[in-house]
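S.K.: show me the folded form of this:
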Amino acid sequence: MSNLLREFDPLSQGSSTLKTSKTNVISDDNDSITSEPKQTSNKKADAENQEELFFDFQTFIGYFKNPNAEPLVKYTRSFLNNFVTQRALWTASEQRKLINDFKLFIFDKFSQYKPFSEFDNAKLRNAQEGIEKLIMGKLYPFCFSPVLIQKIGIDKLDEEHKNDILDDDSLQMKIEEYKFIELDNLDVTNKISLKLNKFLKLAGKELNKINHYKAPRDKMVCILNTCKIIFSILRHFKLDQDGADSFIPLLIYVIIHGNVSHLISNIKFIERFRFENFLKSEDQYYLSSLQGATNFITNLSRKDLTIHDEEIFENAYKTNQQRLQKQREENENQSNLKGNTTDTDNIGNSTQEMIMNPDYSHSPIDEIASSMVSMFNDFFIGQPSSTTKSEPQSKESIPKNPKNIRTQNTGISEDMLDDKQMRKTVKRMEEQERQETLESLYEMFPDLPKELIEDICIAKKYRTGICVDTLLNLYE
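M.R.: Next up is the predicted model:
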């Protein structure tokens, strides 16, 4: 590992180790803090003001392309290249340390090169977020367990990555087993169940987006939006006095009915690769709540549920079991027809489906962001260090044709890689996502004028959780 750390600074001839210093990192409240843990907790800022720290990846890329920032590009390229060539596989713990150390290193270098050295706290924080998104987008196939298993198979995974997959499958099996349960089984009163359903449907939709993104921040935003929607509902129906006792059952219901794949792996990915100082107390609370909800579901049994009518529950359980059996038989037949020879005896159905789906890791939104970066630097192009014997890499991990990095498995043509055209494409996709948000809110608030809903979305920058909260307040 020390060899890789030495490669952080390819321009320095004398330095052989990573210098540990109190690297300035910009926190969410725009204070300058050190990389060491804080001894005192900051005053909790208003949630909406915290969200005002807007992240603009395109702006970061524009600054990163500045000729004055070329050394930063070289540091980043060197790190990424060494990460994927010096060893066939790092353990999850090694990955976490290497990536965190590189962030500290590159954050410190921002102070030495324009235009970053001239940034105020807000712009510097945006740059730090940009670096995290950039490197994790490139290293996603090596760090996110459900994608890594596609590359090397479960037998070659280290214990931590393997446990991610097994935990995903355990959670998914319980979700499938109790897919039929209703809110009253979780002690949520029938009186508000019908009104809750349409809001919880949107919360599940937001949580499902977690697999659309590769950056830890983007995944965390999906969790935040989900939880903010749930808390907005609780406040509206005056159920928030009980705190977690009201919140967790609704979160459990959203997870079970949201059909979110690989939720444990996503949580672990955020824990490992979201820079610690970027995780606000609010983020940590919601992340812990999600962990608690997934743990409850993984260990769920009948005794944990409120069952008002044993006969009705038993019939629903049996019907669901029959559906699952039929689904397993259909999946097995499809696998036989495709001649699948992958050893999948030790993994669940959801992971098997993902392994057979080569497009799992490719989200249009993230692939466009990745292509934006590739327009000016192909980070994975380069030769392994002459002093290090590296195992042969697959064509997928180190493409020989630079153009392949930009277009491979993305569905994006070469013509789209023009900078102006790329920005148009990003804008179009953003507008499409905004329209989907509007349509969901129209459905949730049919009594409110559509013009009012749209005005609120514009004012709140289409942040789903805050939009729902604001619209609910109009009813009070």
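
S.K.: could you use CA atoms for every contact and neighbour count after this?
M.R.: Will do.

S.K.: how would you label the residue of the chain positioned farthest from its centre: helix, strand or coil?
M.R.: Ranked by distance from the centre of the chain (Cα atoms, centre = their mean), the top residue is Glu311, with 40.7 Å. Of the three states, Glu311 takes helix under DSSP: H, G, I helix; E, B strand; the rest coil.

S.K.: one more to line up against the first:
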Amino acid sequence: MDTATTTSTTSSTTTSNTNSTATTNAEMTFASFLEKMRKPAASDLVSAIKHFIAAFHTGTPDPARDSRRLQDFLRTTEAAFRAHILWRNASADDLEAAGEALEKYIMTKLYPLTFAVSPDDTRRDAAIARKFQALAFLKPEHLDIPPEHRVEASWLLAQKELCKCDSYKAPRDKLVCALNCCRIISNLLRVAAEQGAPPGADDFFPVLVYVVVRAAPPRIVSNLEFIARFRAENRLVSEAEYFLTNLMSAVHFIETMRSEALTSLSEDEKHVLDSVDDDAETNESANDAVDAAAPAPPAPGANVAALPPAPARLPPAPAATYKTVAQLYNEGEALVVAAEESGELLSAHPFLYYAPEDLLLSDVPRLLAAYKETALKLEALTRAISSGSR
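M.R.: A predicted model of the protein is given here:
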């Protein structure tokens, strides 16, 4: 087995195992959190959380202000956990898990009010999407990536991880995808070093830039800014902070990239790359002119048919035509939370919050039937979506 295959296999296995374990633990933690918050003793915490969430619906979204509000609330509430009767004998790991679940619960609820609500973020998303298209010609040699660091299988795996960011709603879940991407690249360079080609301090960044361009992840600016704003500050440290900073730097590098930043470009490639920014400025000016020239809205009772047609704006980027299982799952989380609050979830799944000692022998037939029905529904949906996405 060659080095490239070994690197890819190792990265794939490690990432797969890590993702599987992390996902399972996260699901268990979130379910445990919801179960604990249903207890009468948690009524004070539930009231504070609901009040905080409701406050977000009363004003215009402001990412900087909302970030500060969230960070303050997470710190205050996690401190309350440590002093609360429900966590009286909790370990440090249990308290950490509660903090993670709290962040996920709140941000799942607030996702429509906090993600991609900044005009600057959406403008940058559109601009970098155009840059990705213009950089379709990009090759490793344009970024001076040495041959020993060109492992296509690992690059593809890193690209897939990065593209998953847009499927999740919780800051931690998005961050895990970004970190997995960076870890795969880091592992690739580590294996190259073991083969006698030690990477220098600047070897990671060019590979990361190349992976980001080839992945062309949707709404990458909005996703990274969302993580930076709404991931708990005490957890965005060390490796997480380092890799997130690198990713944001890579995105900024791509956004501002001109032909002079790359090596061995043809004249046609230079023209394609440099014309993107020029076209973007032209389009922005054109849209500003359209806005300025647009007629005022018709008064009530006006003859709309007699009004001149509205000037056309530049078409938006095409939307995806299908959703992955992960996207559907994470969109459904908010619906599950709402169903749990209304009592609908417990009505449909009476065993959901049972402890082992609550079960009776007579419950086993119903529990087994419910499990089989759930398993078959999940398999049917998963296979149908997977088949349709090919």
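
S.K.: mind checking the TM-score on these two?
M.R.: Overlay of the two chains. TM-score (TM-score structural alignment, normalised by the length of structure 2): 0.68; 309 aligned residues with a Cα RMSD of 4.1 Å.

S.K.: would you mind finding the match for Leu156 of structure 2 in structure 1?
M.R.: In structure 1, Leu156 of structure 2 lines up with Lys201, judged by TM-score structural alignment.

S.K.: count of residues packed around that match?
M.R.: Number of residues near Lys201 of structure 1 (other Cα atoms under 10 Å) recorded here: 17.

S.K.: I'd say it and Ile255 touch.
M.R.: No: in this structure Lys201 of structure 1 lies outside contact range of Ile255 using Cα atoms under 8 Å: 10.4 Å.

S.K.: excluding its backbone neighbours, what's nearest the residue mapped onto Leu335 of structure 2 from structure 1?
M.R.: When structure 1 is aligned by TM-score structural alignment, Leu335 of structure 2 is paired with Ser371. Distances taken as Cα to Cα, 6 or more residues apart in numbering put Arg406 closest to Ser371 of structure 1, at 5.2 Å, once the chain neighbours are dropped.

S.K.: report how many residues lie close to the residue mapped onto Pro112 of structure 2 from structure 1.
M.R.: In structure 1, the residue paired with Pro112 of structure 2 is Pro141, using TM-score structural alignment. Counted with other Cα under 10 Å, residues neighbouring Pro141 of structure 1 total 19.

S.K.: surely Pro141 of structure 1 is within a helix?
M.R.: Yes: Pro141 of structure 1 forms part of a helix when assessed by three-state DSSP.

S.K.: wait, it touches Val147, no?
M.R.: Yes: between Pro141 of structure 1 and Val147 there is a contact under Cα under 8 Å: 5.4 Å.

S.K.: just to revisit the earlier point, give the contact list for the residue nearest to Ser371 of structure 1.
M.R.: For Arg406 of structure 1, the contacting residues are 370-371, 374-375, 412, 414, 417, by Cα atoms under 8 Å, 6 or more residues apart in numbering.

S.K.: narrow those residues to those that are buried.
M.R.: By neighbour count, with 16 or more other Cα atoms under 10 Å, the contacts of Arg406 of structure 1 hold 370-371, 374-375, 412, 417 as buried.

S.K.: let's see which of these end up in helices.
M.R.: Those of those mapping onto helices are 370-371, 374, per DSSP state H.

S.K.: tell me the buried residues in stretch 420-433 of structure 1?
M.R.: For stretch 420-433 of structure 1, by 16+ other Cα under 10 Å, it's 422-423, 425-426.

S.K.: which one of these is nearest to Ile181 of structure 1?
M.R.: Val426 (39.6 Å; Cα to Cα).

S.K.: what helix or strand is the closest one on?
M.R.: For Val426 of structure 1, the element it lies in under DSSP states H and E is helix 419-444.

S.K.: between the helix or strand that that helix is followed by and helix 419-444, how many degrees?
M.R.: Next in sequence after helix 419-444 of structure 1, counting helices and strands by DSSP H and E, comes helix 450-459. With axes from the mean of the first three to the mean of the last three Cα atoms, to 10 degrees as the basis, helix 450-459 of structure 1 and helix 419-444 are set at 130 degrees to each other.

S.K.: please consider this matter closed, and thank you.
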